[in-house]
Every structure is written in structure tokens, then in C-alpha cells.
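# Need coordinates for the below:
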Amino acid sequence: MILRPFWFAAASAAVLLSACATTAPPSTEAPITAPAPAPKPQAQVGTFGFDVAGMDTSAAAGDDFFRYAVGKWVDRTEIPADRSSLTSFAIISETAATRTRAIIEEAARANAPAGSDARKIGDYFASFMDEARIEALGAAPLKPELDAIAAIRSRTDLSRALGASVRADTDALNATNFYTERPFGVWIAEDLDDTSIYRPYLMQGGLGMPDREYYLADTPRFVELRGKYVAHIAAMLKLAGYSDPEARAKRVMALETAIARTHVPVDQSADVAKSNTVWTRAELPTKAPGIDWDAFLGAAGMADQPRFGAWQASAISGMAKLVDGQPIQAWQDYLAFHTVERGAPYLSKAFVDEHFAFNGQALSGAPQQRERWKRGVDFTSNALGEAVGKLYVERHFSPQAKAEAQEMAENVLKAFGQRIDRLEWMTPKTKARAKAKLANFRVYVGYPDRWRDYSGLSIVPGDAYGNWSRGVLFEYRRNLAKLGKPVDRTEWFMTPQTVNALFAPSQNSIIFPAAILEPTFFDPNADAAVNYGAIGGVMGHEVSHGFDDTGALFDEEGNLKNWWEPEDMARFKAEARKLADQYSAYEPLPGVRMNGEQVLGENIADVAGLAAAYDAYRLSLKGAAPQTIDGFTADQRFFLGWAQNYRSKFREPTLRRMVVTGVHSPGPWRALTVRNLDAWYPAFDVKPGQKLYLAPDDRVKVW
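Here you go, the predicted model:
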């Protein structure tokens, strides 16, 4: 399975993005000035579905479309003190979190039968909210794990400890999750060469900062962060009771820097064809010498697996050499720190505060910790996501919304098929395979047909740390249990209360959770042009992922198999290169340019998806004439619906992190997708000489 989510991160008010910005993950630098806490801005949605009051029509759409579409929203909106950014996704997520809180707190009060999902939900949340109990325990919950680390005496012991630490927390094609802070990641998904079976994939991990560049780049900002990180490591180890924490911190940093040198960069990790490396069990000791693989795999629960994916093969081999080549004391300090770091959010206030001081303030620029109930809602939802989600959709997702969203998705698929038919550059043979793949798409809206079983998860009242630890182990074992069984093609990879969407290439499935089907993305009462520009663009984006630079490599059964005629692939790559060059020209921060290749897949999906959504809107009219409403034509409302999805403000550290590590362009730059659609130009009277004007031959038309 490969996930390509439609993902947005929120950022902060220290940086105002112009019409050349796009969406990305939160960054990690301290703000120059911290904005004062502000009330959450409420979207003022017009009677036909978008925020007219948030527009700045004094800006020319052809010079600064982002400013034109959302400029006054940017001016009046402050990033809340507990966030490193603010986006439309974040605002809708606040609504979902408030709803989820009510569900969880009701479960906590209900005293439901022991063992029931409702009781587990309530006990998990109540245990996390019991600060007095957590404070009284202090560092005690860490003791069994830290004692086990202290008992490591040999390379075999170390290999066993590393194997026992792995969890199912990586994802080879979700670039927001390419690697784990644990030494190794394990991703259990469809075998890319035969999607009827599952395969375990080993993935690079082991870094406490977001990317190898944070360890290796010589920029002043990263040098400063490295100093803060060493101090943070020492502070965490001191809180856990370790002697000489400064010396230990230096050893940890030296080891992580060595690990960073082995890591494969983000853009290379996204290269599926190169990364689909298969090692047999017998080959592991020769391909990656240095680890006792018998001990590692036995502790990881994979002793009987005959073959593995080595996604970043050179990094796996490099890490194995470090297991053999670095002193055991350095590994013990490293494992101890990361045990404390992972568990800190569930421990006493001193741990929580220090964890936030580095990860929230220094890395992301957020001046204030999120309220405890919000963290509790997130953690409970992570551990018992579908149990919470089942209650969420019962209360907050109507059959009408599901039916309308499904109809829109069907129109988007139909429109995409018609676009394939009209392609002049593609040969009939490749067109036929593309249409076969499109016909095999599965579309899931709202919630899964079968809910996950949590009967095997033990939730103990008053044990916040243990509940978290058992929850991640439960999820890992759930994934391990897939091995050797037929692939479940109905599995959901997001909970219904998640504000997001995704495409799973190995399953040819797209998922739109209930929580994203809310204004401003989708409103059953809104004008269709706005809905198609907003959620229709998201739907088109996910469909297009099946045909982007990665999705195009998967056939109609989801197997990694070339189905293109060579001349068609050459034409596709040439057009994609134009899009990469277009985005490489954007400079979100002075001296910080986007890597067009790194964000290419998401930008292809944006361009093709928005074009398909535009055609789908026209199909939905069924021959009726488009309407002008309150002075806005249907085409204007369509493109404004798209652009207002990308309302965003970022703190500088978050924006920098997004550009360095992300595969999505930050929000305002995603709004610039419109430059490649011919219909945008007459809609806003965009002329040659304006800043965003592209000559017809320079507009990218991938599909």
C-alpha cells in the first residue's frame, strides 16, 4: 500500500505569504516575535459558499491571486499562540476536535461496561487528564524500559533492543512519515510487485530532528538548532535521573549525526522504482552486516518472514554498520534519551514542558503549549480512532452529505476519463491501460464499512503512559497480523474524524473522511461551483495521484508495473519537468527556494485534479447555463473555492521546515496551480505582462 495524503500544515503569523505560496508541514525555528494569543478566526462564508469578506479585490488577480482571494483574511487573522501555522484545514480540525471532545468526555462520564469501546475511550482520556496522578508518578513509568537499556551488554543485546523498539509508524509513500524517530521503521503494506500479499518494509529512522539537513547543513539556523538540541537531550536525561547528562547528550548527538549521514534525502526516498528493493531473510547479514538479525527480527516479531523491502537500502546498511561500530555506551545513552523523549507527553509537567520547549518552540515556533484537553483528544483518537470515529459519524455526518459527496466523486472520475480520451499526445495502447486503471478505482466516503476491533487493547484507568505504550504496540501487532493473510482492500488508513484525504496506489482507492466534508471544503447547501472548486479539487487531486509521477507507475491492480509506451512516458516526464521548474522558481523565504522535484507529485495532482474538478462541475450542470451570483461568475467562484482552501499563515520556522522536508508546496503556492488552467485567464481577465501570466505553451497540462 502507498499513501499519498492531501495534507496541509498550519503555521504562524510571523510570516505573511504572498500569492506565490503553497501548503507544507510545520517548521522548526523560533519566531522573531511571538504574536499575542488571538481568538480563533471564524470563516465568514458567503451565501454561495466562499468568504467574500476575506478577499482583497484591490489586488489584481493576475499579479497576486492569493492576495486577491484571501488577503483580508490574512490581514485580520492571527495564528493562535499554541500553533506554528494556521490553515483552512486547521480551522476545520478545531471543529472536529471540539466534537470529538464531547464524544470522549461523554464516554468518560458514562461508566460504560468494562471492556467496551466506550469504556476504553473514557478511561484513556480520563487517565491522560488526571494530572495529579501523572505528577505523583514522575519518571516511574519509564523505569522498566530504562532498566532494560541499562542491561545491554553485547551487540546481540543491542540488536534485540532495537528490534523490540520498532513500531508501525512509517510509510514509504507518505512523505510526511518517511522515517521514524525510532532507530528503524517498519511499514507493513502490500507487496509492490504482487498486491495480493503483504510485505514488511524496513525504513530509515533514528533522528530526533526532522531531517538529515538539520544535522548536516551549515546554515546559521541549523547550527543554532543543533546547540539547542544537545541542551534538550541533556535536560531530558537529567529529568530522568541520569548522571553527567551533558556528556551523554554529546554522545547522542554524535551518534545521530552519524545516522543522518546514512539517510536518503526526501526526494530520493519518494522514488518508488529505485526504492523497491527486496532482500531475502538470508541476505540480510550480507546486505546489512553489523546487526544480529536473528535477535532483531525475533524481538520485532518477524523471525519467520522470508523477504523484506529495504526502502532506503543504503541507510539500512549504514545503520547496521553503526550498530557494530559505535560504542555500546553511546547506544545506551541514545536509546535512553529517545525512550524519555517519546514518552514525555504522557509524563509529569517537567517532562511535558521540556519536550514542548524544544519540539514546539525551538523547532516549530509555537509560543504556547496546546491546551491539555486538545492533546488528550488527539491521543485518545490516535489510540482508539475508529471507535471514536463510529460515534463521530453517527452524530455529525448525514446521509445527504455522503450521497452528494459520492455523486461529486463520480463526476470527477468521469471527467478524468474524458480528459484521458481527449489527450492528443498519448498512444491508444497507453490510453486503454489508463482507462482500465481509472475503472478499477475504489472511492470511500465518510467512514469504513467495517469497524476495527479493539477488544485486544488493554486500557487501564490511571495509567496514561502505559495506555499510550500499549496502544502503539497494539497497532504494531495489528499490522504484523496482516503478514501471510490476503490483502484487505477495504481497509481505511484514516479515521472518520480526520480532516484530510488520501490515495492508496496499491489499492487503487481514495478515501474522504467525514470530517473533511465540512465548510469551507464542502457544504451541501453551497453553490456547486464553489464545492467543485474546493472539495472537488481535493477529489481530483486524489484521483490524479493515481496518474502522477509515482501513481503512474502502478497498474490497474496496484502493482508496480510499467504500463506506458516509452514515447508516452517521455512526453509525460517532459511536461512534469516543466512543472518542477515552475515551482523551483518560487522562493518562500529569502534564499530558500522550493525543490520542484521534491514537490512534483503533489503539484501534478493539483494541476490535473483541479482541471478534472473544473470539467466535473461542467458535467454537473447537465446542460444548464452557469449562473452569475452576487457579481461573481461560476468560473470565478470555482477558482476562488480552490484558492480559499489554501488560506494559510506560517511562523518562519514552520515554513522553512516545510520547504526543506515537505513534498507539498505551502498553501499559497498551491493556490497558484490556477496559472496552468486556461479557464482561469478569462475568468479574471489575466493579461500578458501580469506577474502570474503564463503563455499558453508554458501552461502545464499533464492530463
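
# going forward, measure contacts between C-alpha atoms and count neighbours the same way
Noted.

# now do the same end-to-end measure for stretch 208-217.
16 Å (C-alpha to C-alpha, to the nearest Å).

# Of all the residues in it, which ones are buried?
By neighbour count with 16 or more other C-alpha atoms under 10 Å, stretch 208-217 contains the buried residues 208-215.

# Which ones among these map onto strands?
Judged by DSSP state E, strands contain none of these.

# And the strands in the stretch 201-350 of the chain?
Assigned strands in the stretch 201-350 of the chain, in chain order: 278-280, 307-310 (criterion: DSSP state E, counting those that start in this stretch).

# got these as JSON lines, with mean neighbour count and distance to G641 columns?
Below are the strands of the stretch 201-350 of the chain laid out as JSON lines (neighbours: other C-alpha atoms under 10 Å; distance: least, C-alpha to C-alpha, whole Å):
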{"stretch": "strand 278-280", "mean neighbour count": "16", "distance to G641": "44"}
{"stretch": "strand 307-310", "mean neighbour count": "21", "distance to G641": "41"}
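
# Count the residues that sit near E371.
Neighbours of E371 under the rule other C-alpha atoms under 10 Å: 9.

# Please tell me how far it sits from G71.
Relative to G71, and taking C-alpha to C-alpha, E371 is found at 29 Å.

# Same check on F48?
Distance from F48 to G71, by C-alpha to C-alpha: 19 Å.

# what do you get for F125?
Applying C-alpha to C-alpha to F125 and G71 gives a distance of 39 Å.

# same deal with D218?
35 Å.

# Please identify which of the two sits among more neighbours.
G71 (25 against 11).

# let's see this one next to it:
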Amino acid sequence: MKQIYLLAFILLAAGACRQKSESGESRVVISGIDSTKKPGDDFFIYANGIWYDTIRIPDSQTGVGSYSFLNYPQRTRLQGILDSISAASNVAGSVEQKVGDFYASGMDTATINKRGHQPLQPLLSRIDAISDVPSLLKLVAEEQKAGNGSIVGFYVGPDDKQSTVNIAQFYQTGIGLPERDYYFKSDSTTTGIQKAYLAYLTRLFELSGTAAEVARKNAALTYEIEKQFASAHRTNVALRDVKANYNKLAVAALSKKHPNLNWAGLLNVLGAKVDSVNVGQPGYYDKLNTMLKSVPLADWKIYLKAHALSNYADFLSQPFVDASFDYTKILTGQAVKQTRAEEMTQAIDQSLGDALAQLYVKKYFPESAKKRMAVLVENLKKAFEARIDRLDWMSDSTKAKAKDKLHAFSQKIGYPDKWRDYTQVTVKRGTYFENRLSADKNEYLYNLNKLGKPVDRTEWHTTPPTVTAYNNPPLNEIVFPAGILQPPYFDVNADDALNYGGIGMVIGHEITHSFDDQGAQYDKAGNVTDWWTKADYAKFKARTQQVIDQYNAFTVLDSMHIKGALTVGENTADIAGVAIAYDAFKLTEQGKDTTRLDGFTPDQRFFISIARIWRVKTRDAYMSMYVNTNPHSPAKWRVNGPLMNFTPFYKAFNLQPGDKMYKPEKDRITVW
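Model prediction:
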């Protein structure tokens, strides 16, 4: 399988190979353009069509290409590290020893299969021993601490109104399908997923020793309890309302409102002794309080067993892993399971992420990339400030506050200054289940230890090898891990057109998230507050509504449309990200020049680079779930959508009325 991922990586990069100039310098050459296509009809296909038509999605994956799918070949690197250290004689107590032993325990499928579901039996017995609602809630809270969430969603994070302090936070949970609407839609795709999920739950019960007929009844009962929860869930679109998700309430008041929940007792078991908490979605906890009385205790036991079995299925023997995958392949279209080594690589990234990252950074991440990125970020920030100054719809007072927020930005590049300590994680060969449990408990305690303390501004919320980037509004920061600082996003040998169209666009995108429909509600200190004038905010909302309307019209998979209200933040960031990156590019020597390389002007190379960083091909089943649940638009529309609104793109490729991407200049959307 390793060869397939390397092949996919090679094909991904095939449209941009290296070539040495007469002076001996290496540079990146653009190739693979489909010149039979008009760039103004479908620029994504013009730049990526040859690759798209010839690439094959590996059977063990849901898609192939760049961005998140670049993590698949990335795991080949990580797997190589793990194979090496797990076979070596490592110093006891070293990072290498802990990571190597964890990996070896997961690769020891003979021992895992021999144990079956025995590691889970003590928990199933504890569920059987529940005698009343208080003992039910006690077990739920104890399991939350072990990483087994069920009817309570709890974490510690910054207070949106006082972002320097961490508080206890609760969110809606309790369901097993991807989101609430999967319980209520009746189209053939959704009903197929519902049936697959019920079959999955049934199989889990059977594998734990339940008779087939009883297992089916248990699965149906669990599903109906989840459906009740789903009826109280906010939709993914509603969850974008930052202010609606802030409901800081006194524990005493919650206890009166929810007598069945016993908030004080619940928080005590969670280890969070506080006077107030933020309840993100109060309607869910209203529903839970009612259901604790209306749902029989025997039914709750079945529900908790179902969630325990599902939560731990991938930690158990092969039949449980197979049952989990049988459901996953219906949900995503993935044809065959990933190799065990791939699965373990992901498991260690989740459980001991910083430990593995130290080994990755040491081997693969050049410090030169960090230095050049710092320059790119500063140039993009300057370009964004200039765009704020030129806005014709924003008042000077709001512009001043927007620039204050921009100046207060911080950025993290590559990897953290200090690494996580995993001393408290117990790892032994031959005990994979217990190793995962120890890591999950450590993660909970790490999170709980933040409660009531100042926010740690050095903390990272992704592992450095991951191909991603993010904006963190409460800290007013943007983060670019080492994983994304590689082709096609960033290449030290690439000309500025490619790097500004690549990682430059990503930087512009992440900066803009501080000024999208959600980020715009946070001030420079990371607090949710009204820093806009009412008139300016109304104009801003009108422009983001234009973004919603445009993307609602884009069709994916026959009649399925992008959900404009769900993706508005990412689409706004894409539209502005292109513009900011272009402005920054025009400040460079190449940006001011017109010299062609590989037959393309600097501007054309810039836009081709944008198309290449979103070069992705996915399975239809995965795309269906993606459109329903993901706040990002599909890759094609992350290219064509922003470029349809950007006049310099029209000039670079001579778009004319009649071209499918053409929009009259008055209709082109500019938010920032």
C-alpha cells in the first residue's frame, strides 16, 4: 500500500516539477495544463483536468490530492519513523521508547484479537450495575474523563467575553450519525446511511455476546434515543451563531432549571468545581433533563453500552474493527480499510501527537521554511491593512479598530516552542487498549488543568506534521504547522508567483477568518463584543449575504447544492484570501514584472498555483457527507468561486462575456 500513496503523491506533484536554470538554480516548472479547455469556463479543470482524469483514488482512501488528502502521503513519512523506532533499542523513558512501544502495541494484532472485547467488559458490567439516575450520571461523568463521551459534552476553553481566562464549557452531543439532519431526512442516500448505522450497532451488540434478535432491538432503541437528542440539536448553520453559543450561567440556577441533571454533582465528578459554566446549546440540556425521567433506566443502559462499544470499537479485536469499517464505507465510499500501520500512525498522532511531531520536525522540517514564512505572513498583513484603508463601505472609526485587531495578530509557524509532556501516559507493549485509555485520560486531565487559569497563548491545537492551517479567534492568532509548508503550498525553490498563490493564499485566508461572519465578532483581545458601528456591520452582513447567495447556486453531485450559509465563513476567507495574496505578490519584484516562465505570465502562474493547492478528487459518498457537514466548499469551488469575483484574474486570462465563469464587474463580490 505504501507504493500507492507514494504514487499518488508523485501524481499530485506532476503538474509542478523542478528544473535547473542555466545558472544552476532549481525552480518549479508548471506543466499538465489542459490547453483544450477555456480557463474562463472552468479554471479548476483547465489547471487540473489532466490530473483529475487520470488519477485513481486508492481503495483505502476517500479521496486524493492536496490539503487534507496530502496527509495520506504525509503519513508514509510518519510511518517510516514509527517502523524504525519501534524496532530499535531505545533509551528507557525517551520519546522514542514511548512512541515506539505504543506503535508496537497497536501493531500486535495477535494479542489484540486474542483479547476480543475483554478489555471493555469491566465497563459493560459497571453499566449493568447502574441503579438510578444519579449513578447513571456518575458513570457518564467518569467515562467522560476517560475519553468516552455519551450524553454530556464537556471541555475547558477561553471565555468568549473574557478571553484571557479558561472556563468550563458544555456542548450538544449524544448522537452517532454525523449531524442532526441525518435522523430526519428520507432521501435514498440518507436512509442507506441510517440502515448501515443500525446494522453497525446491531453487530456491535452481537460481538459483545448479545443474541441477534435482542441486538437488533437494542440498536433500534439506541437509535430512537439518539433521534430524541437530535431533535434538540442546533443545525450546523445555527451553530455558526457565536453569540447564541455563549450562555454563561450560574450552576445554582442550572440546578434549579434541570433538577434531574444534578449539575453540582456532575461537575464534582468531572473535577470541575466552579460556580458558573457556559452552556453552548441550552436546548440540548433541557432535553436531556426531560429524557432522564422519560427514558427508562434499562433503556439508558442499552444506549450507554452502544456508545461504549462504538467509541472503543477500533481499540478492540478485528471483528469490531471490521464492523466499524463496514459502516464507514457506506458513509464515505471508502472501498477497503487502511493498512494497520496507517491506522496506528493516526492513532499515535491523536494520542502522543507532540512526541511523534518532535521526531518528524527533526527529520523533515527545514528552519529556512520557517524564516521565509515569517516574511510572507508580514507581507500579507501589510496587504490586508492596505485593503482595509481602501474599503469604500466602511467608516474610518471601524477601519481603525479593524487595523488595531490586525496589528494585534500573532502567528505560529512550524512547531511549538515547547512540547507536550506525556509522562503520565502509561505505555506497554501488549496492552494497546490500556495504552489508548491512558492517553485519553491524560488528554482529559491536560484540558481540565486549564480550568480557571490564564489562557496559554503558546498552546497549539493541531499537531505539527498535519497538513492544515487555522485561525483561533479568542487568541487572535493564525497557525501554520510544518505539515502544510511543503509543495504544492510552499517550496523554497519556487518563484514568488507560486508561493504567493500557494501558501500566500492560505495565509490570506486565515487572516480573513478574523474578519469573517464569526471572527468579525471578536475584538483584538479575542473577546466577543460589538466593535463595529451598526451601519458598518449591516453593510458587512449584506456583503456576506451575497457570498451565501452565490455559493447556494453552485451544484455538486447532480442536484446537490453547496450550503451557502454553512460555508459562508470559509468562502469569505477564500475570496479575500486570493485578493490579499495577490496584493502582496504585486509588492515583489516578480509581481511587478511581466516576464513569462513556462509560457505563463507572473499573474497567470499565481492563479494556476491557487488552482493547484485545491487539487482534490473524492468519492461521491464522501462528497455527499462533506457538503452536508463541512464548513468548507468542495475544492473546485474553492478555486472557481473566488476567481469569478476577482478582476485581475479576468485580465490575466482574458475572460469575456459568454465564458461560464464570467460575471459583470458590478456583480463581483468584494467583502475585504
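
# about what we covered before: can you put the strands of the stretch 201-350 of structure 1 in TSV and add distance to S243 of structure 1?
TSV is the format used below for the strands of the stretch 201-350 of structure 1 (distance: least, C-alpha to C-alpha, whole Å):
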stretch	distance to S243 of structure 1
strand 278-280	41
strand 307-310	38
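
# closest to A38 of structure 1 out of those?
Nearest to A38 of structure 1 among those is strand 307-310; the distance by C-alpha to C-alpha comes to 46.5 Å.

# now what about that closest one, what contacts it?
199-203, 275-281, 316 (C-alpha atoms under 8 Å, 6 or more residues apart in numbering).

# State the distance from the aligned residue in structure 2 for V266 of structure 1 to Q281 of structure 2.
With TM-score structural alignment as the criterion, V266 of structure 1 lines up with N236 in structure 2. Per C-alpha to C-alpha, N236 of structure 2 is found 12 Å from Q281 of structure 2.

# Show me the buried residues of stretch 208-217 of structure 1 that map onto helices.
Among these, DSSP state H puts 213-215 in helices.

# Kindly reformat those residues as JSON lines containing distance to G138 of structure 1.
Formatted as JSON lines, those follow (distance: C-alpha to C-alpha, whole Å):
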{"residue": "E213", "distance to G138 of structure 1": "34"}
{"residue": "Y214", "distance to G138 of structure 1": "31"}
{"residue": "Y215", "distance to G138 of structure 1": "31"}
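
# Check these against K429 of structure 1 and report the nearest one.
For these, the nearest to K429 of structure 1 is E213 (43.2 Å; C-alpha to C-alpha).

# Tell me which residue of structure 2 matches up with that closest one.
Using TM-score structural alignment, E213 of structure 1 sits opposite D181 in structure 2.

# Now for its match: which residues touch it?
By C-alpha under 8 Å, 6+ apart, the residues touching D181 of structure 2 are 230, 235.

# Next up, the contacts around E575 of structure 1.
700-702.

# Quickly find the element holding it.
helix 566-584 (DSSP states H and E).

# Which part of structure 2 matches that helix?
Residue span in structure 2 matched to helix 566-584 of structure 1, by TM-score structural alignment: 534-552.

# What residues of the matching stretch count as buried?
536-537, 540, 543-544, 546-548, 550-552.

# Next: stretch 351-370 of structure 1.
Here stretch 351-370 of structure 1 shows 351-352, 354-369 as buried, counting by 16+ other C-alpha under 10 Å.

# same thing with stretch 517-533 of structure 1?
Under the neighbour-count rule (16+ other C-alpha under 10 Å), stretch 517-533 of structure 1 has 517-524, 526-533 buried.

# about what we covered before: now the match of E213 of structure 1: how far from T235 of structure 2?
8 Å.

# Equivalent analysis for G65 of structure 2, please.
In terms of C-alpha to C-alpha, G65 of structure 2 sits 30 Å off from T235 of structure 2.
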